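Colleague: Predicted model and sequence below, questions to follow.
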Amino acid sequence: MSMFIDKGVSYVQKQRLAYIDFLLMFRGYFSRSDLTAKFEMGMANATRDIALYKELSPKNIELENSTKQYLQSKNFKPLFNHDAKKTLVKLANDITDGFDAIGDISFPIDAPSQLNIPDIFIVAKLVQAILNKKPVNVIYTSLSSGSASRELIPHSIVDNGLRWHVRAFDRKTKSFRDFVLTRVSKVTIKDQIIEPYEDKLEDHQWMRMMPLQLVPHPKNVQHPTAIAMDYGMENGVLELNVRAALAGYLLRRWNVDCTLNAELSGGEYQLWLKNRQTLYGAENLAIAPGYQQSEDD
């Protein structure tokens, strides 16, 4: 973004240009009304910002006269550097400013490094497909079959705590599945209409919400009040509603003992799932610590 400093573009206008860039990259289009609504500005100011963006990146946008929308061109190259880690957090929290700069302030906050960060251009194509309800053709590399072309209808991007996944209908297996984003090497959006059975509403594991009751582990924790404080429990219970498709990820991430009688030992198991019967029917429970479906479930 240093190129803007020489051109004398103000910080506020950088934000508006970054928003245009963000919409083009992750939605595939924008209109003047997007700018006027977001920044509470008049049409004339929005027109000037669009003209400046076109001056800086003349090959990035194409005007569709019938809709008065500006579309991402085939030669699109983002004007701004959309940092992968920051942008994924923004997308997860519905933040669409497109602007990564926070000035010269260095905040005293740190976090463990992520070992795998998806390609932001792969993410952008998938987000475009999701927002516009389009299928995609991807090159996906799996542990079992290597690299191959797959046709997917993506509907959500998920952080499971360790990796980013895209949840999608897979036309090969005719089922909804999770695909690791870092294993996707190419995405091509297809101009097709998705079938009703490929829609997110038909992903029953995604649409089903499971009530989980997490409590301090009755055998591994000497002072349960400390655990209750850690997780903001009320009356010693943390109650969550989790999608069935994501339940296994959450339980593994937080090392929740899912055995019937809190049988897992070790300091890493500080939580126990009190109502394990709620897990019946969830499909990704092989990764949930200690979970084995019993005749009583």
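Modeller: Noted; the coordinates are in hand.
Colleague: When you work out contacts or count neighbours from here on, use the C-alpha atoms and nothing else.
Modeller: Will do.
Colleague: ok, which stretches of the stretch 51-200 of the chain are helices?
Modeller: In the stretch 51-200 of the chain, the segments counted as helices under DSSP state H, counting those that start in this stretch are 84-92, 120-131.
Colleague: Dump those into a markdown table; add distance to residue 158 as well.
Modeller: Rendered in a markdown table, the data for the helices of the stretch 51-200 of the chain read as follows (distance: least, CA to CA, whole Å):
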| stretch | distance to residue 158 |
| --- | --- |
| helix 84-92 | 8 |
| helix 120-131 | 11 |
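Colleague: Can you name every helix or strand that the strand or helix carrying residue 25 contacts?
Modeller: Assessed by DSSP states H and E, residue 25 sits inside helix 11-26. Contact here means 3 or more CA pairs under 8 Å, 6 or more residues apart in numbering; DSSP states H and E; on that basis helix 11-26 packs against strand 29-30, helix 32-39, helix 43-56, strand 69-72, helix 120-131.
Colleague: want to compare, so here's the second one:
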Amino acid sequence: MLKTDTDRRAWLIELISYWEGGINATGLAALCGIGRQQATKDLSAYRERFSTNLSYSPSLKTFQPTSHFICGLISGDVAEYLDWVSGQRAPTTAGSVLPYQCLRHPPRKVAAPLMRKLIQAIREQRRIEVDYVSLSNPDHEGRVIVPHTFVNTGLRWHLRAWCEKSRDYRDFVLSRFRGEAELLDLSFQGVDQDVAWQTQIELILAPDPRLSPAKRNVIEQDYAMANGFLQLSTRAALANYLLQEMQVNYKMLDGTPEAQQLILVNLDEVRQWLF
């Protein structure tokens, strides 16, 4: 976690130098809205901390990553860099940002007063009475739940909660709550009692075996697979969402292997946790 502005600038030094190939005091100052002297101090402090990561190029007047560069503050996942690039609000120079386009999901309406009570219920581990609609029950249906976590599944936000009607932990789509909510008393049904949430499982994926060896190799390279397999660790409660995001159809194979691409190898082991 980046606790201070100094921490964030150190992270930014590493992020930009690693993915863009270099950074200097002028660029850092412009990006962070600080003076050049402070930016120079930040670069010096970073080099003292990670002495083998950057070397100075007098001709380019830029600190560049060395062949011994080791990620100390960043993950090394390009998504981290792209998320930062797409989130910049006011790039100061044409060279500080790459052209990009982000897909935007349609907004889901959630009433602010309801959200405030859901947040309070989570923080205080309280029961809360809500009205909820679903495709199976499109009419308003009163429920008493004990929420513990908000979950972003990629396309929409869910709320993980104990449901007194179902006597189980369920996922509730935030945009399907209706009306007002009423906070009730405390409950012992918290996150610690959610077995599916507390259980970690491994999903083992592999290229569709119907693909040719050359095409399987493409998929293996896409996901940096080891020995032809991709192993993903996830909470059991989130396994289905992860498979959906990976576009893994485990119920039936797509007729076209190029469309299927990935299969779930250990389906029998994790089936109990899937919808």
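Modeller: Ah, there it is. This structure is a prediction, so every number in the text was calculated from the model and none was measured.
Colleague: TM value for the aligned chains?
Modeller: The TM-score (TM-score structural alignment, normalised by the length of the second structure) is 0.58; 182 aligned residues with a CA RMSD of 2.8 Å.
Colleague: which of the helices of the stretch 51-200 of the first structure sits most buried?
Modeller: Looking across the helices of the stretch 51-200 of the first structure with neighbours counted as mean count of other CA atoms under 10 Å, the highest average goes to helix 120-131: a mean of 21.
Colleague: how far off helix 84-92 does it point, in degrees?
Modeller: Between the axes of helix 120-131 of the first structure and helix 84-92, defined by axes from the mean of the first three to the mean of the last three CA atoms, to 10 degrees, the angle is 10 degrees.
Colleague: So which bit of the first structure is the longest strand along the second structure matched to?
Modeller: Ranked by residue count and defined by DSSP state E, the top strand of the second structure is strand 141-152. When strand 141-152 of the second structure is aligned against the first structure using TM-score structural alignment, it corresponds to residues 148-159.
Colleague: in the superposed pair, what's the mean gap between the matching stretch and the second structure?
Modeller: Average distance between stretch 148-159 of the first structure and its aligned residues in the second structure, after superposition and using mean CA distance after the TM-score superposition for the first structure, equals 1.3 Å.
Colleague: ok now that stretch, how far from the chain's centre?
Modeller: Taking CA atoms, centre = their mean, to the nearest Å, the mean C-alpha location of stretch 148-159 of the first structure is offset from the chain mean by 12 Å.
Colleague: Any buried residues in it, and which?
Modeller: Within stretch 148-159 of the first structure, the residues that qualify as buried are 150, 151, 152, 153, 154, 155, 156, 157, 158, counting by 16 or more other CA atoms under 10 Å.
Colleague: now the third one, nearest residue through space, not along the chain?
Modeller: In this structure, residue 152 of the first structure finds its nearest non-sequential neighbour in residue 170, 4.8 Å apart by CA to CA, 6 or more residues apart in numbering.
Colleague: returning to that earlier point: quick one: the helices and strands packed on helix 11-26 of the first structure as JSON lines, columns for distance to residue 4 of the first structure too.
Modeller: Conversion of these to JSON lines gives the following (distance: least, CA to CA, whole Å):
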{"stretch": "strand 29-30", "distance to residue 4 of the first structure": "22"}
{"stretch": "helix 32-39", "distance to residue 4 of the first structure": "19"}
{"stretch": "helix 43-56", "distance to residue 4 of the first structure": "9"}
{"stretch": "strand 69-72", "distance to residue 4 of the first structure": "21"}
{"stretch": "helix 120-131", "distance to residue 4 of the first structure": "22"}
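Colleague: quick one: which of those is nearest residue 254 of the first structure?
Modeller: Proximity to residue 254 of the first structure (CA to CA) singles out helix 120-131 among those, at 26.3 Å.
Colleague: ok, and what's touching the closest one?
Modeller: Contacting residues not belonging to helix 120-131 of the first structure are listed as 25-28, 82-84, 87, 135-136, 153-157, 181, 184-189 [CA atoms under 8 Å, 6 or more residues apart in numbering].
Colleague: tell me which element residue 247 of the second structure falls in.
Modeller: Assigned by DSSP H and E, residue 247 of the second structure belongs to neither a helix nor a strand.
Colleague: any idea how far the counterpart of it in the first structure lies from residue 240 of the first structure?
Modeller: In the first structure, the residue equivalent to residue 247 of the second structure is residue 255, according to TM-score structural alignment. Relative to residue 240 of the first structure, residue 255 of the first structure is positioned 15 Å away (CA to CA, to the nearest Å).
Colleague: ditto for residue 183 of the first structure
Modeller: Summarising the geometry, the distance separating residue 183 of the first structure from residue 240 of the first structure, computed by CA to CA, is 31 Å.
Colleague: With residue 216 of the first structure instead?
Modeller: Between residue 216 of the first structure and residue 240 of the first structure the distance is 15 Å, computed by CA to CA.
Colleague: Of those two, give the one with the bigger neighbour count.
Modeller: Set side by side, residue 216 of the first structure and residue 240 give different neighbour counts by other CA atoms under 10 Å, the larger being at residue 216 (26 against 12).
Colleague: ok, and the closest non-adjacent residue to that one?
Modeller: In space, not counting the residues next to it along the chain, residue 216 of the first structure is nearest to residue 271; the distance is 4.8 Å by CA to CA, 6+ apart.
Colleague: which residues touch that neighbour?
Modeller: If you count contacts by CA under 8 Å, 6+ apart, residue 271 of the first structure has them with 214, 215, 216, 217, 254, 255, 256, 257.
Colleague: Buried members of those into PyMOL, please.
Modeller: The following PyMOL line selects those of the contacts of residue 271 of the first structure that are buried, judged by 16+ other CA under 10 Å:
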select buried, resi 214+215+216+217+255+256+257
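Colleague: In JSON lines, list the contacts of residue 271 of the first structure along with distance to residue 281 of the first structure.
Modeller: Converted to JSON lines, those look like this (distance: CA to CA, whole Å):
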{"residue": "214", "distance to residue 281 of the first structure": "19"}
{"residue": "215", "distance to residue 281 of the first structure": "22"}
{"residue": "216", "distance to residue 281 of the first structure": "25"}
{"residue": "217", "distance to residue 281 of the first structure": "24"}
{"residue": "254", "distance to residue 281 of the first structure": "21"}
{"residue": "255", "distance to residue 281 of the first structure": "20"}
{"residue": "256", "distance to residue 281 of the first structure": "18"}
{"residue": "257", "distance to residue 281 of the first structure": "18"}
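Colleague: ok, the contacts of residue 271 of the first structure vs residue 114 of the first structure, which is closest?
Modeller: Top of the list for closeness to residue 114 of the first structure, among the contacts of residue 271 of the first structure and by CA to CA, is residue 254 at 16.9 Å.
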